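Enquirer: Please work out how this folds:
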Amino acid sequence: MDEIDKHKLENLRQQLPIGLRHGLSLLEKAGGNVEAAAGYFRQECIALIVQKTGVSELEASAHLLEHNFDIAATLKHIDEARFTLTELIIRRNKDKEEALEKIAAAVVEKEQLIREYWLHPDALSRLQPEVFCLVMLMEWLGFAGWEDFETALYFHLDVVTDLIHRQLLLPEIAGTLKEARAIAIAQAPQQKAFLEKDGFVSQTAELTAQSNLFETQRPVLINTLYHFVENNRSKFP
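Expert: This is a model prediction of the structure:
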C-alpha cells in the first residue's frame, strides 16, 4: 500500500467506524475516491439496519447518523425505542428461567422493593396480580435453590401454591408441593428425635420422592410462567 492509499484509508477511518480490510475494499470499489467509499459504507449500513429492524431507510439513516454509524449502538437504540424492558429481556435471553429472573429483578428495581434477605409477600402487596405472581414464584424458586427443597416448603408455601393453582392453572404442581409439606410436617417429630440422638437427619424416601416429582414438573412450571408473562407483558416494566 503506497502513502497515498494509506492517507485515503486513514481519512476514511477518521470519518467512519470501519475496519482496515473493509476500508480498502470500499476504496477499491470507489476507485480511490474517499467520499464515494464513505457513501458505499453508509448505504451498506442503512441496508443492514433496514433488514434487521424493518424501519424505513430514512429512519435507519437518521439513527445511524445519531450514533456515527455504529451498528451495535444503532440497533440497541432502535430496540430500546420499540420494545419495553421486559420485551427486550425476552428477545435477548433464550433461557426462559434466566429471562424470568431478570424480569423479576427489573420489577424489584423499578418498584424499589426493599428486601431483607428474601422478599415477604406483604412487601409485594402493591404489585398487580400478574406481577406479584412472577416475583413471588421466582423468589420461592430462588429460596429453594439457595436453601433446599424441604426448607422451602415452609417459605410462604400457601401463597406460592395458590398462585401456581389459580394464576398458572397448574393444580397438579401445587398439589405436589402441598403433599410434600404434609409429609415433612408428619415426619417432623421423628426427624427431631433422630437429630437429638444422632446429631443429624437426612431427607426421608417419601419426601425425596416428592422432591424428585417436583423436579420433573419444574420445567412445566417455568414454561407456563414464561408464557404467562409473555401474555401479560404490558403489565411488566
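Enquirer: alpha carbons only for contacts and neighbour counts from here, please
Expert: Will do.
Enquirer: Tell me who's in contact with the residue nearest the centre of the chain.
Expert: Against the mean C-alpha coordinate of the chain, by Cα atoms, centre = their mean, the closest residue is Ala99 at 2.3 Å. By Cα atoms under 8 Å, 6 or more residues apart in numbering, the contact list for Ala99 reads 89-90, 93.
Enquirer: cutoff 10 Å now
Expert: By Cα atoms under 10 Å, 6 or more residues apart in numbering, the contact set of Ala99 is 86-93, 105, 226.
Enquirer: Which strand or helix spans it?
Expert: Taking DSSP states H and E as the criterion, Ala99 maps to helix 96-110.
Enquirer: List the buried residues in that helix.
Expert: Neighbour-count burial for helix 96-110 flags 96-97, 99-108 (criterion: 16 or more other Cα atoms under 10 Å).
Enquirer: Please give the structure of this sequence too, so both can be compared:
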Amino acid sequence: MDPTLTQALAQLRSALPIGLRHARALLQRCAGNPQQAAELYKAELLQVLMEKSGLPHHQARQYLHSAGYDLSRALTALDEARFTLTQRILRHHHQDKPRALDLIAQAIETAEQLPRQYWLDFERLDQLPAALRCFMVIHEWLAFEQWEGFDSALHFHLPQAIAQLRHLQLDALAHTLEQADQRQQHLRQAHADERHVELAIRIQQDPLFDACQTRFNQQRTQLDEQLYAWVERHMAQFPA
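Expert: Below is the predicted model of the structure:
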C-alpha cells in the first residue's frame, strides 16, 4: 500500500471511529486528504442521525460531537434523553415481550434495592407501589413456577400471586390456581400415609389436578401480554 495512503488512513481512523473499507473509499473520493475525508464522513453521519431521529441540524450535530462521532453512542444518548429506562426497554424489545418483562423486573429490583435470597422477599414486594407490586409478585411467582414446576409453585406465595392476578383482572387464571391448590390439598390429606415420592406421583397423575395444570398452561400464554399492557398503562410508576 502507498505509504502516503497508509498515513492518511491512520490519521483519519485516529480522528474518527470509521471502518477501514469506508475510510479507504472516502480517501479515494478526497484525493487522499484525511481532513476532507473526515468532514465528508461527519456530514454522512449527520444526515443519518437527522433521518433516524428527526432532530434539526444543530441538535444532531451536537449529539454526534458529544459522542465522538460514534453514531451508535449518539443514538443511545438520544434515547436516554427522550425516553425513560422502561420506555427504552419496551421500544427495543417489543417483539420479545418475555425478554422485555425480565429486563423491567431487573430494573425494578435494582431501583428499589429489593433483597433476594435466591428468590425475592415477598414481604418487601408488598411494600411496593400498587403497579410495581402487581408486576413483581406475578413475575417472581411465574419465574418460580418455570424453575420448580407447577405443583411446587402452589406452595410459593400462592395467595399473593392469586390476589395480584385478580388485580390484573385475570380471574379465570386465578380460579385455576385455586382449584389446583384445593385438589392438591385434598389428595395430600386423603393419602397422608403415603411416602412423599408416591404422593407426588399420585398428584401428578390425578386427572383433576392434571386438568388444572393443562388449563394453567393454556391461560399462561396471555399473561405476558397482560403484564406488558400493564406496564404501558402504569408507565409513570416504573423505573425512569
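Enquirer: Got a TM-score for the pair?
Expert: Put the two chains on top of each other and the TM-score (TM-score structural alignment, normalised by the length of structure 1) is 0.91; 236 aligned residues with a Cα RMSD of 1.9 Å.
Enquirer: one step back: from the contacts of Ala99 of structure 1, which is closest to Lys76 of structure 1?
Expert: Leu88 (9.8 Å; Cα to Cα).
Enquirer: can you map out the helices along structure 1?
Expert: All helices of structure 1, identified by DSSP state H, fall at 3-15, 20-29, 34-53, 57-66, 71-82, 85-92, 96-110, 129-146, 149-152, 157-162, 171-198, 205-231.
Enquirer: okay but Gly54 of structure 1 is in contact with Leu75, surely?
Expert: No: in this structure, Gly54 of structure 1 is not within contact of Leu75 by Cα atoms under 10 Å, at 11.2 Å.
Enquirer: who touches both of these two?
Expert: Joint contacts of Gly54 of structure 1 and Leu75 (Cα under 10 Å, 6+ apart) are 48, 60.
Enquirer: Comparing the two, which shows the higher neighbour count?
Expert: Leu75 (19 against 12; other Cα atoms under 10 Å).
Enquirer: Check the gap between the closest residue to the more buried one other than its chain neighbours and Leu16 of structure 1 for me.
Expert: Once flanking residues are discounted, Leu75 of structure 1 sits nearest to Ile49: 7.2 Å by Cα to Cα, 6 or more residues apart in numbering. Here the criterion is Cα to Cα, to the nearest Å. By it, Ile49 of structure 1 lies 16 Å from Leu16 of structure 1.
Enquirer: who's more crowded, these two?
Expert: Ile49 (24 against 16).
Enquirer: what's the neighbour count on Pro207 of structure 2?
Expert: Counted with other Cα under 10 Å, Pro207 of structure 2 comes out at 11.
Enquirer: no wait, Thr204 of structure 1
Expert: Around Thr204 of structure 1 there are 12 residues (other Cα under 10 Å).
Enquirer: Next, the contact list for it, please.
Expert: So, once contact is read as Cα under 10 Å, 6+ apart, Thr204 of structure 1 ends up touching 183-184, 187, 191.
Enquirer: Residue in structure 2 paired with Phe228 of structure 1?
Expert: Matched to structure 2 by TM-score structural alignment, Phe228 of structure 1 sits across from Trp230.
Enquirer: This completes my enquiry, with thanks.
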